[in-house]
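Colleague: Pasting a predicted model and its sequence here:
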Amino acid sequence: MTRVPRVKLGSQGLEVSAQGLGCMGMSAFYGTPKPEPDMINLIHHAINAGVTFLDTSDFYGPKTNEILLGKALKGGMREKVELATKFGIKYDGAWEVNGDPAYVRAACEASLERLDVDCIDLYYQHRIDTRVPIEITMDELKKLVEEGKIKYVGLSEASASTIRRAHAVHPITAVQLEWSLWSRDVEQEIIPTCRELGIGIVAYSPLGRGIFSYGSKMLEKLEDNDQRKNFPRLQPENLEHNKILYERVNELARKKGCTTSQLALAWIHHQGNDVVPIPGTTKIENLEQNLGALSVKLPPEEMAELESIASADSVKGDRYGAGITTYLDSDTPPLSSWKH
């Protein structure tokens, strides 16, 4: 079994496993929620293998994924992990993003209860509320740190300017963003901003939502209620083009003697010690395969070859469908405009 190294995430003192575990798909969005005992078993297997950085959100389920993690961390497991959760997206028949201070506090207290813990290690704003100046939201998060309810603060899908403004109020430990061979737009502005400010980078969907695990065959495996069926990149008109990227990466992986998903994950691992991917899975064998990526070494010429295959125009379609906010629409009004 691959030994999972530890890395410092950001410059505020948080240390995590070099590969994390995204827990969303266990409970939400990717088809029918998986049986609870199986998922608890998987989480325990991950922790025992050295994957201690667990990622959830109050939005996954909603709420049921946090409850699952709360159960999985009973019996002495809590002390072994770095627990990350998120607030900021509500769903009551329609999406709503909320960064209002009273909501921030209520969401945090509800997450603490569901997770059945005294303190959250890393608490992210899941999406940025463009009605509330980021300074106002951050001020409440700072209070939660001072009260010992959370240790470190993170942002997800935030623009470079939002990250700067937030970091000026209270240090941001990590920014979570979609980064993979099939999503490289964050390299232009967000990654450099994080590095300048000493902020760790957490890469979600590092396997392109499964495309680097299964290629276009993935769509045949998806249940009718799997949200990925709605993603523009997986629509027939785009998939025909997009599967070429998978096939070319697959060819390189075959030559290298590893799987396509291991090569895609290894590429992220080679971006630097400040980057931690959090691939999700619901199967122990996939978890083991993902850990195998830590042993895949990529010399500069292979990195260059992968990057030329996965250039900006190698993927067609947006990451998300209409109505889902991302860092592209995450700037908030100036603090001077806040009258609440």
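Modeller: Arrived safely.

Colleague: hey, let's count contacts and neighbours off CA atoms from now on
Modeller: OK.

Colleague: Work out for me the element A174 sits within.
Modeller: Counting by DSSP states H and E, the element that carries A174 is strand 172-178.

Colleague: Can you pull out the residues in contact with that strand?
Modeller: 9-12, 14, 152-158, 163, 166, 186, 194, 198-206 (C-alpha atoms under 8 Å, 6 or more residues apart in numbering).

Colleague: which other helices and strands contact the helix or strand following that strand?
Modeller: Elements were assigned by DSSP H and E; along the chain past strand 172-178, the next helix or strand is helix 190-197. If you count contacts as 3 or more C-alpha pairs under 8 Å, 6 or more residues apart in numbering; DSSP states H and E, helix 190-197 packs onto helix 160-169, strand 200-204.

Colleague: Tell me which residues of helix 190-197 come out buried.
Modeller: Burial within helix 190-197, assessed by neighbour count using 16 or more other C-alpha atoms under 10 Å, is assigned to 190-191, 193-194, 197.

Colleague: what do you get for stretch 81-92?
Modeller: Quick answer for stretch 81-92 (16+ other C-alpha under 10 Å): 81-89.

Colleague: what do you get for stretch 41-59?
Modeller: 42-44, 46-47, 49-59.

Colleague: Select, from the residues you listed, the two members most distant in space.
Modeller: Spatial extent of the buried residues of stretch 41-59 (C-alpha to C-alpha) is set by the pair A49 and F59 at 27.1 Å.

Colleague: I'd like the distance between the spatially most central residue of the chain and Y103.
Modeller: The chain has Y204 as the residue nearest its centroid, 3.1 Å off, counting by C-alpha atoms, centre = their mean. Using C-alpha to C-alpha, to the nearest Å, one gets 25 Å for the distance from Y204 to Y103.

Colleague: before we move on, what about E240?
Modeller: 43 Å.

Colleague: again, but for T326
Modeller: Taking C-alpha to C-alpha, one finds T326 at 20 Å from Y103.

Colleague: quick one, which of those two is more surrounded?
Modeller: Higher neighbour count among T326 and Y103: T326, with 18 against 15, using other C-alpha atoms under 10 Å.

Colleague: you'd agree the more buried one is up against A158?
Modeller: Yes: T326 lies in contact with A158 (C-alpha atoms under 8 Å); the separation is 7.2 Å.

Colleague: list residues touching both of those two?
Modeller: Listed contacts common to T326 and A158 are R127; contacts here mean C-alpha under 8 Å, 6+ apart.

Colleague: counting contacts, what elements does the host helix or strand of E251 pack onto?
Modeller: Taking DSSP H and E as the criterion, E251 maps to helix 236-256. Applying 3+ C-alpha pairs under 8 Å, 6+ apart, one finds that helix 236-256 contacts helix 260-269, helix 300-309.

Colleague: One more to weigh against that first structure:
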Amino acid sequence: MHQHTSRRVFLQTMGAGMALTACSGGAPRGPLPGAPEQGDIRLPPGGIMPTRKLGRTGQTVSLVGLGGFHIAMPKEEQDSLRIVRHAIDHGVTFMDNCWDYNEGRSEILMGKALADGYRQKVFLMTKIDGRTSESTTKQLEQSLKRLATDVIDLVQIHEIIRMEDPARCFAPGGTMEALLAAQKAGKIRYIGFTGHKDPAIHLAMLKAGFDNGFTFDSVQMPLNVMDPHYKSFERHVLPVLVEHDIGVLGMKPLGSGAILKSKTASATECLHYAMNLPTSVVITGCDSVGVLDQALAAAYDFQPLSSRSVDALLARTAPAGKAGEYEKFKTTEDFDGTTKNPHWLETASL
């Protein structure tokens, strides 16, 4: 386990809201079963956020990462800014976002929240959809402006969900050409990619990198209690990332909420399962301070799970997970933002 505990101590806060998980532009936005009610979550006054290494980058990040999609869900802007700053004040250093989230509003809100000295406290990541050098460059410039920063710590190629994506990204005039130029210019520090469809596509993207003499700094993928039972990223991709010391960004720890509907595992069990893997960070979406406090409490309380506990949890989830019913991002196009908006791959127009 790449687990290291920080020494900061954080203040007690109140919790409220409903549980949501990070997801792409096509994801459901409603409340989920099993969500904490008003005042349900009380953080301990001495809660300590565990931290882990981000692969071979030399960076250390918080065990919990704040997903960027759902910070735009509150009606009032101040509520969105409060979520981001509450996360940082309570030990969250990893900030997730994407060029296309909520038509750019998620990045704008995060940029505002990171003012007044907060930018220096976080590791900032965003994603771009472009598959050409031109579209990638334009999207990156827009993200830099929205996030109100001169440099983004990590930029990831979003939604590597098609078998042709790796070749397109590494082709002359493709995505990687622009990202490497931006890295050389000091606009971005590290490069990774994301996807939620099929581990075979992730492996093809990693191979494309190796074949071109490039090793990604990070890879983002679904890691949850259902994943081992169907098209498993944990079983097929995770070992490769660990072998090459690539940062592991776990997402969809609650399966975008669907796992709670299966009634096979609680929210805390889901979060702890993802934390128990050799993840650098577990990214979860929060549309309220209450949801955020649920994730914070899970991180503060986390202890490595015994093999017996893991086996029991996987046995309990196996019948529900065998066909991908609770991982619609693998089995349908409901979560594929770039499938619904193919022009994102070629332009900087939302």
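Modeller: Now that the structure is in, tell me what you want to look at. What you see is a predicted model; the values in this text were computed from it and never measured.

Colleague: hey, where'd the helices end up in structure 1?
Modeller: Assigned by DSSP state H, structure 1 shows helices spanning 24-27, 36-48, 64-72, 101-115, 134-146, 160-169, 190-197, 211-214, 218-221, 236-256, 260-269, 284-292, 300-309.

Colleague: Just the buried positions in stretch 256-271 of structure 1, please.
Modeller: For stretch 256-271 of structure 1, the neighbour count (16+ other C-alpha under 10 Å) marks 258-270 as buried.

Colleague: So which of those residues is the closest to L291 of structure 1?
Modeller: Q262 (8.1 Å).

Colleague: What is the aligned counterpart of G58 of structure 2 in structure 1?
Modeller: With TM-score structural alignment as the criterion, G58 of structure 2 lines up with G13 in structure 1.

Colleague: ok, now which ones touch its match?
Modeller: So G13 of structure 1 contacts nothing (C-alpha under 8 Å, 6+ apart).

Colleague: Counterpart of G209 of structure 2 over in structure 1?
Modeller: Aligned counterpart of G209 of structure 2 in structure 1: A166 (TM-score structural alignment).

Colleague: Quick check: its match touching E135?
Modeller: Yes: here A166 of structure 1 lies in contact with E135, judged by C-alpha under 8 Å, at a distance of 5.9 Å.

Colleague: one step back: the inter-axis angle of the helix holding E251 of structure 1 versus helix 260-269?
Modeller: Relative orientation of helix 236-256 of structure 1 and helix 260-269, computed by axes from the mean of the first three to the mean of the last three C-alpha atoms, to 10 degrees: 90 degrees.

Colleague: tell me which residues of helix 236-256 of structure 1 are tucked away?
Modeller: 239, 241-246, 249-250, 252-253.

Colleague: which one of these is nearest A18 of structure 1?
Modeller: So of the buried residues of helix 236-256 of structure 1, ranked by how close each gets to A18 of structure 1 (C-alpha to C-alpha), first place is A253, at 21.6 Å.

Colleague: State the distance from that closest one to I120 of structure 1.
Modeller: With distances taken as C-alpha to C-alpha, A253 of structure 1 is found 38 Å from I120 of structure 1.

Colleague: now swap in K151 of structure 1 and tell me
Modeller: 6 Å.

Colleague: Could you do N65 of structure 1 as well?
Modeller: 15 Å.

Colleague: Just want to know which of these two has more residues nearby.
Modeller: Taking neighbours as other C-alpha under 10 Å, N65 of structure 1 and I120 compare with N65 leading, 27 against 22.

Colleague: Now the more buried one. Nearest residue, chain neighbours left out?
Modeller: Of all residues not flanking N65 of structure 1 in the chain, S27 sits nearest, at 5.4 Å (C-alpha to C-alpha, 6 or more residues apart in numbering).

Colleague: Just to check, the one you found is in contact with D58?
Modeller: No: in this structure, S27 of structure 1 is not within contact of D58 by C-alpha under 8 Å, at 11.3 Å.

Colleague: any common contacting residues for these two?
Modeller: Residues touching both S27 of structure 1 and D58 (C-alpha under 8 Å, 6+ apart) are 64-65.

Colleague: returning to what we had before: which residues touch the helix holding E251 of structure 1?
Modeller: So helix 236-256 of structure 1 is contacted by 211-212, 215-216, 232-233, 259-260, 263-264, 306, 309-310, 314-317 (C-alpha under 8 Å, 6+ apart).

Colleague: try stretch 119-127 of structure 2
Modeller: Residues external to stretch 119-127 of structure 2 that are found in contact with it (C-alpha under 8 Å, 6+ apart): 61, 88, 92-99, 143, 152-158, 193.

Colleague: counterpart of that stretch in structure 1, which residues?
Modeller: Going by TM-score structural alignment: stretch 119-127 of structure 2 matches residues 78-86.

Colleague: First-to-last residue distance for the matching stretch?
Modeller: 18 Å.

Colleague: Stretch 50-59 of structure 2 too?
Modeller: End-to-end for stretch 50-59 of structure 2, by C-alpha to C-alpha: 14 Å.

Colleague: Tell me the buried residues in it?
Modeller: 50-55.

Colleague: and if you look at stretch 332-342 of structure 2?
Modeller: Those would be 334-339, for stretch 332-342 of structure 2 by 16+ other C-alpha under 10 Å.

Colleague: can you put the residues you listed in CSV and add distance to Y118 of structure 2?
Modeller: Converted to CSV, the buried residues of stretch 332-342 of structure 2 look like this (distance: C-alpha to C-alpha, whole Å):
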residue, distance to Y118 of structure 2
D334, 34
F335, 31
D336, 32
G337, 30
T338, 31
T339, 35
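
Colleague: from those residues, which two are the most distant?
Modeller: Pairwise across the buried residues of stretch 332-342 of structure 2, and taking C-alpha to C-alpha, the largest span is found between D334 and T338, at 10.7 Å.
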